[in-house]
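*Asks:* Here is a sequence together with a model predicted from it:
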Amino acid sequence: MSAKKIGFLSFGHWTPSPRSGTRSGQDALLQSIDLAVAAEELGVDGAYFRVHHFARQLGSPYPLLAAAGAKTSSIEIGTGVIDMRYEPPMRFAEDAASADLISEGRLQLGISRGSPEQVVEGYKYFGFHPAEGERDADMARRHTEIALQVLTGQGFAEPNPRPMFPNPPGMLRVEPYSQGLRERIWWGAGSDATAEWAAQKGMNLMSSTLKDDESGEPLHIQQTKQIQKFRQEWNNHDHGFTPRVSVSRSIIPIVSDQDRAYFLGQRDSQDQFGMIDEKTRAVFGRSYTAEPDELVEELATDTAVQEADTLLVTVPNQLGVDYNARLLENIIEHVAKPLGWK
């Protein structure tokens, strides 16, 4: 297997339970920064965070991205994913560029049309409504297309003839501008068609542990076909850079009594198929939970992981920074290195 970038993906769950190591929104944010710092010290390549609104999880990503970027120096800082139904494109471009400049160009922003939410049509509370004839997914793609254009840095806004401060010549762009960020936008694709759309628009591809079931095959086989279709479509366009592809997996090497107590009962999990809303049948990826030798054998047959250049490992963040740092270290030492990923 070829070398890969390996990052962690945290959903940032928190709950005010005495059994949780992450009991408040503040805990979730500060521990996320601490885990990014610890992961960088271990040689992990990326610190990625899920965004969910109206949930006891990580919400607005930009303060977290900026803070993690300021406290680290080499690790990629990313999202997986920002729901573009909720995002004003101009403010998205401003906030993303600001966080990217603070991190000195290390942002990797995963965005998408979003997943089933905590509330009904939550984006409406943020002031967004699909246009007549639009679905919410269409609105997310419309927001995305505007944001991608703004991130090119081309001027489009007519300057005031009597500005408060002197303007540069020509039309104005959103400031600040961060060069290269446009090439570090990823689309979280739930289907083959949206993966191809991402390729058409010049975005990298994220594929998670949840995908539309389009053939009844195991997740890794469906993902492999999705990745191949993405790359085939990419080759039909001249975007000026080579795309990246990530897949997400839950991987727990059982190397201690603590691991056994928490996770051993999950070792026989398989892909699950079911409905995520009234119309969409999906396949949910299995968890890889076993002793290291067994994990190496199982992951060697995961064709989607083989196809991807980046692997995002979901972490049980409520077990605390120390546990998750050890988990990442064990994945690097006992799984990634034997498989030739690192």
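*Replies:* Sure thing, it's come through. This is a predicted model, so every value here is computed, not measured.

*Asks:* drop to CA atoms for contacts and neighbour counts, all remaining ones
*Replies:* Noted.

*Asks:* Give me the residue at the spatial middle of this structure.
*Replies:* Among the residues of the chain, the one closest to the centroid is residue 80, at 1.6 Å (Cα atoms, centre = their mean).

*Asks:* Please give me every residue in contact with it.
*Replies:* 9, 48, 49, 50, 51, 109, 110, 111, 188, 206 (Cα atoms under 8 Å, 6 or more residues apart in numbering).

*Asks:* try this one next to it:
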Amino acid sequence: MPREGRPLRSLGFLTIGSFDPADPGRGHLDTLEMIQRAEDLGFDTVWLRNRHLQYGITSPVAVMAAAAMRTSRIALGTAVIPLGWENPLRLAEDLATVDLLSGGRINPGVSVGTPMRYDDVKASLYPQTHDVEDFSKERVLRLVRCLRGEPVSDFEGTVGIETFTRSVQPQSPGLADRVWYGGMLDSAIWAGRHGLNYLTSSVVTADTDTGTAAGAPDFATIQAEHIDAYLAHHPNPQQARVSQGLVVIPTDTATADQVERYRTYAASRYERTLTPQGPRGLLFSPDLVGPSDELAERLYAHAGFRRADEVAFALPFSFAPADYIQIVTDMAQRLGPALGWSPA
């Protein structure tokens, strides 16, 4: 539990890897250069978002493969791969291959559910089976079983000069234990029961009676309750891993123009943090913007943060490369140390 006097164990950030559709290669190279910079700054992890049919990373496993060849130490994660778009067996092959190439540095974060805008894409994604696809959590368990080497074929042996196995190849020892699951209260309990790692984010569902003195739901308290529920259902809570993700923007070395833009960005998103949004009752965390000593004080007071000793602070979607460089540099050189963290 992070607190003053106890250091943060793992510092990372999450990026969408946005790009200009007129020059997508440059955008992907910017992401790879940011990962290299993160390793040089001593970050423990970098996490990649996964967006389909958008101008952001659509193939995080491919990007991690490229990043693995440019780095030697930093852990590479996904937050998250939506498994509704994936065949778990094929994804397991790709993840294991990249994990071996990276020396065991891959942290696959996944989610389930009906793919976003499914009615618009289902005929292309699953032409013959879109009405019968199973988008439940069983898809996660299929992936984990493949990563653990459980049989996926009824045949093992040699035919001519070709040798076949019952399990997915290659196998990368330990990868299945580095699978993360992201979600709300029910998902936290389910992830705990199945011994998965747990990713939190800057959104929760207001599915409890928890509120502030004024009666409004309190994001930090709800997130803390989700983490508590996860740990309460984990078979080995002392070994369980929880990563907290909030939008956190340190401004220590930012220019006056950058500070103004960052605060305007946060202000434009603040209204949605006041009350639950939409039919699911989604509650968003306010973006945190300011000098690192101020941010550290606010984080130490955050009930969710106090329950996780790993963080993956989310970078905003639409900033310029120079902004991201300033933000991650201040994270590593100012905010991390203010939280008791030391660079790797």
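*Replies:* Yep, it's here. Just so you know, these numbers come straight off a predicted model, no measurement behind them.

*Asks:* Drop the TM-score for these two in here.
*Replies:* In this superposition the chains share a TM-score of 0.86, using TM-score structural alignment, normalised by the length of the first structure; 323 aligned residues with a Cα RMSD of 2.5 Å.

*Asks:* closest to residue 258 of the first structure among the contacts of residue 80 of the first structure?
*Replies:* residue 9 (21.2 Å; Cα to Cα).

*Asks:* Give the equivalent position in the second structure for that closest one.
*Replies:* The pairwise alignment with the second structure assigns residue 9 of the first structure to residue 14, based on TM-score structural alignment.

*Asks:* Does that match belong to a helix, a strand or coil?
*Replies:* Three-state assignment for residue 14 of the second structure (DSSP: H, G, I helix; E, B strand; the rest coil): strand.

*Asks:* Tell me, how many residues neighbour it?
*Replies:* Using other Cα atoms under 10 Å, the number of residues around residue 14 of the second structure comes to 22.

*Asks:* what ranges do the strands span in the stretch 201-342 of the first structure?
*Replies:* Assigned by DSSP state E, counting those that start in this stretch, the stretch 201-342 of the first structure shows strands spanning 204-207, 210-212, 245-253, 272-275, 281-284, 287-290, 310-314.

*Asks:* and for the second one, what span of the second structure is it aligned with?
*Replies:* Strand 210-212 of the first structure falls opposite residues 203-205 of the second structure when the two are matched by TM-score structural alignment.

*Asks:* Mean deviation, that stretch versus the first structure?
*Replies:* After superposition onto the first structure, stretch 203-205 of the second structure sits on average 1.4 Å from its aligned residues (mean Cα distance after the TM-score superposition for the first structure).

*Asks:* Just the residues contacting that stretch, thanks.
*Replies:* With Cα under 8 Å, 6+ apart as the criterion, stretch 203-205 of the second structure contacts 184, 185, 219, 222, 223, 276, 280, 281, 282, 283, 284, 285.

*Asks:* Please apply the same query to stretch 38-54 of the first structure.
*Replies:* For stretch 38-54 of the first structure, contacts defined as Cα under 8 Å, 6+ apart pick out 5-12, 36, 57-61, 72, 74-83, 117-119, 122, 312, 325, 328-329, 332.

*Asks:* Residue 190 of the second structure matches what in the first structure?
*Replies:* So residue 190 of the second structure corresponds to residue 197, using TM-score structural alignment.

*Asks:* and that match, how far is that from residue 126 of the first structure?
*Replies:* Separation of residue 197 of the first structure from residue 126 of the first structure (Cα to Cα, to the nearest Å): 26 Å.

*Asks:* what's the answer for residue 119 of the first structure, then?
*Replies:* Using Cα to Cα, one gets 12 Å for the distance from residue 119 of the first structure to residue 126 of the first structure.

*Asks:* And for residue 272 of the first structure?
*Replies:* From residue 272 of the first structure over to residue 126 of the first structure (counting by Cα to Cα), the distance is 33 Å.

*Asks:* Now the buried members of the contacts of stretch 203-205 of the second structure.
*Replies:* Using 16 or more other Cα atoms under 10 Å as the burial test, the contacts of stretch 203-205 of the second structure include 184, 185, 219, 222, 223, 276, 282, 283, 284, 285 as buried.

*Asks:* contacting residues around residue 63 of the second structure?
*Replies:* Shown in contact with residue 63 of the second structure (Cα under 8 Å, 6+ apart): 28, 32.

*Asks:* neighbour-wise, which of residue 197 and residue 126 of the first structure wins?
*Replies:* Shown here are residue 197 of the first structure and residue 126; by other Cα under 10 Å, residue 197 has more neighbours (18 against 12).

*Asks:* what's the helix or strand for that one?
*Replies:* Using DSSP states H and E, residue 197 of the first structure falls within helix 192-201.

*Asks:* Give the buried residues for that helix.
*Replies:* By 16+ other Cα under 10 Å, the buried positions in helix 192-201 of the first structure come out as 192, 194, 195, 196, 197, 198, 199, 200, 201.

*Asks:* for that helix, packing partners?
*Replies:* Helix 192-201 of the first structure is packed against strand 185-188, strand 204-207, helix 219-234, with contacts defined by 3 or more Cα pairs under 8 Å, 6 or more residues apart in numbering; DSSP states H and E.

*Asks:* now the ones you listed in TSV, with distance to residue 97 of the first structure?
*Replies:* Below are those laid out as TSV (distance: least, Cα to Cα, whole Å):
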stretch	distance to residue 97 of the first structure
strand 185-188	12
strand 204-207	18
helix 219-234	25
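
*Asks:* which one of these lies closest to residue 175 of the first structure?
*Replies:* Each of those was scored for nearness to residue 175 of the first structure using Cα to Cα, and the closest is strand 185-188 (17.8 Å).

*Asks:* Please list the residues outside the closest one that contact it.
*Replies:* With Cα under 8 Å, 6+ apart as the test, strand 185-188 of the first structure has contacts from 80-81, 108-113, 195, 198, 203-208.

*Asks:* Stretch 224-234 of the first structure now?
*Replies:* In contact with stretch 224-234 of the first structure (Cα under 8 Å, 6+ apart) are residues 191-192, 195-196, 198-200, 202, 205, 245, 303-304, 307-308.

*Asks:* mean shift of the longest helix along the second structure relative to the first structure?
*Replies:* The single longest helix within the second structure, with elements called by DSSP state H, is helix 24-41. Taken over the aligned residues, the distance from helix 24-41 of the second structure to the first structure averages 1.1 Å (mean Cα distance after the TM-score superposition for the first structure).

*Asks:* For that helix, list every residue counted as buried.
*Replies:* By neighbour count on 16+ other Cα under 10 Å, the buried set for helix 24-41 of the second structure is 27-32, 34-39, 41.

*Asks:* Switch those residues over to JSON lines; also include distance to residue 231 of the second structure.
*Replies:* Shown next, in JSON lines, are these (distance: Cα to Cα, whole Å):
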{"residue": "27", "distance to residue 231 of the second structure": "38"}
{"residue": "28", "distance to residue 231 of the second structure": "36"}
{"residue": "29", "distance to residue 231 of the second structure": "38"}
{"residue": "30", "distance to residue 231 of the second structure": "37"}
{"residue": "31", "distance to residue 231 of the second structure": "33"}
{"residue": "32", "distance to residue 231 of the second structure": "34"}
{"residue": "34", "distance to residue 231 of the second structure": "33"}
{"residue": "35", "distance to residue 231 of the second structure": "31"}
{"residue": "36", "distance to residue 231 of the second structure": "33"}
{"residue": "37", "distance to residue 231 of the second structure": "34"}
{"residue": "38", "distance to residue 231 of the second structure": "30"}
{"residue": "39", "distance to residue 231 of the second structure": "30"}
{"residue": "41", "distance to residue 231 of the second structure": "31"}
